[in-house]
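**Student:** structure of the sequence below:
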Amino acid sequence: MSNSLKSRVFSTDPNAWNNTWYIYVGAPLLAAIGATIGLILGSHLARGEVENALVMGTCIVMTMLIGFTILAAIDKRSATES
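**Tutor:** As a prediction, the model looks like this:
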């Protein structure tokens, strides 16, 4: 991952992004998708409340990390094309 992708994915600064709408629309959407996946997987993988919360939290984190990496690649590519 290049430095510009790292600064977009792991930074809390919205100025690192060329289009800040990726953050404002992407974060809640990715969190909702991760929670939905976690809810579905948690009912199959977890037997207790703690395990269910861990599965859901892991799904949310992984979905947001993968989603923001994809959005950062799109944002970087759109900046180089224009």
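**Student:** drop to CA atoms for contacts and neighbour counts, all remaining ones
**Tutor:** OK.
**Student:** what number of residues lie near the residue nearest to Leu41 when sequence neighbours are not counted?
**Tutor:** In this structure, Leu41 finds its nearest non-sequential neighbour in Val55, 7.3 Å apart by C-alpha to C-alpha, 6 or more residues apart in numbering. By other C-alpha atoms under 10 Å, 21 other residues sit near Val55.
**Student:** what helix or strand is Val55 located in?
**Tutor:** Using DSSP states H and E, Val55 maps to helix 49-81.
**Student:** what's near enough to touch the closest residue to Phe68 other than its chain neighbours?
**Tutor:** Closest residue in space to Phe68, ignoring its immediate chain neighbours: Val9 at 5.8 Å, by C-alpha to C-alpha, 6+ apart. The contact partners of Val9, by C-alpha atoms under 8 Å, 6 or more residues apart in numbering, come to 65, 68-69, 72.
**Student:** chain center to the helix or strand hosting Val9, what's the gap?
**Tutor:** Remark: Val9 resides in helix 3-10, with elements defined by DSSP H and E. Put simply, helix 3-10 sits 13 Å off its chain's centre (C-alpha atoms, centre = their mean, to the nearest Å).
**Student:** now the other sequence, so there's something to compare against:
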Amino acid sequence: MDNTEWVEKFQQRIRHQRHFQCYIHATHEDEALLYKFYTFTSVFHAIFWPIILFLISSICLCIIYLFDKCHVWTGDQDVIV
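**Tutor:** Model (predicted):
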């Protein structure tokens, strides 16, 4: 949608509904939003999946460490060859 369509849609909404919920910016009181950009599900997925990925990666690294015991670093080698 271009800007004129959004303006017309907003005008129609004001005509039919006199009171509606909007979200006011904390520091800019003269600005308001009609819709939240981030829904609960989008915030949930943005937090949940990275945490799960981090936990699974950590578990995999711990399992690999338990089986391998980092034998590569036990010698006097400074560089892995």
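**Student:** TM-score for the pair, please.
**Tutor:** Remark: TM-score between the superposed chains equals 0.35 [TM-score structural alignment, normalised by the length of the second structure]; 33 aligned residues with a C-alpha RMSD of 2.2 Å.
**Student:** picking that back up, the residue nearest to Leu41 of the first structure contacts Thr36, doesn't it?
**Tutor:** No. The criterion here is C-alpha atoms under 8 Å, and Val55 of the first structure misses it with Thr36 at 11.2 Å.
**Student:** quick one, the helix holding Val55 of the first structure and helix 3-10 angle?
**Tutor:** Interaxial angle, helix 49-81 of the first structure versus helix 3-10 (axes from the mean of the first three to the mean of the last three C-alpha atoms, to 10 degrees): 140 degrees.
**Student:** list the buried ones in helix 49-81 of the first structure?
**Tutor:** 52, 55-57, 59-60, 63-64, 67-69, 71-73, 75-76 (16 or more other C-alpha atoms under 10 Å).
**Student:** what about Arg8 of the first structure, neighbour count?
**Tutor:** Number of residues near Arg8 of the first structure (other C-alpha under 10 Å) recorded here: 23.
**Student:** what about it, distance to Ser43 of the first structure?
**Tutor:** Applying C-alpha to C-alpha, to the nearest Å, the value for Arg8 of the first structure to Ser43 of the first structure is 33 Å.
**Student:** could you measure the residue positioned nearest the centre of the first structure against Ser78 of the first structure, distance?
**Tutor:** Closest residue to the average C-alpha location of the first structure: Met64 at 1.5 Å, with C-alpha atoms, centre = their mean. Computed as C-alpha to C-alpha, the Met64 of the first structure to Ser78 of the first structure distance reads 20 Å.
**Student:** residues contacting Gly57 of the first structure?
**Tutor:** 35, 38 are the contacts of Gly57 of the first structure under C-alpha under 8 Å, 6+ apart.
**Student:** at 10 Å instead, please
**Tutor:** 31, 34-35, 38-39, 51, 63 (C-alpha atoms under 10 Å, 6 or more residues apart in numbering).
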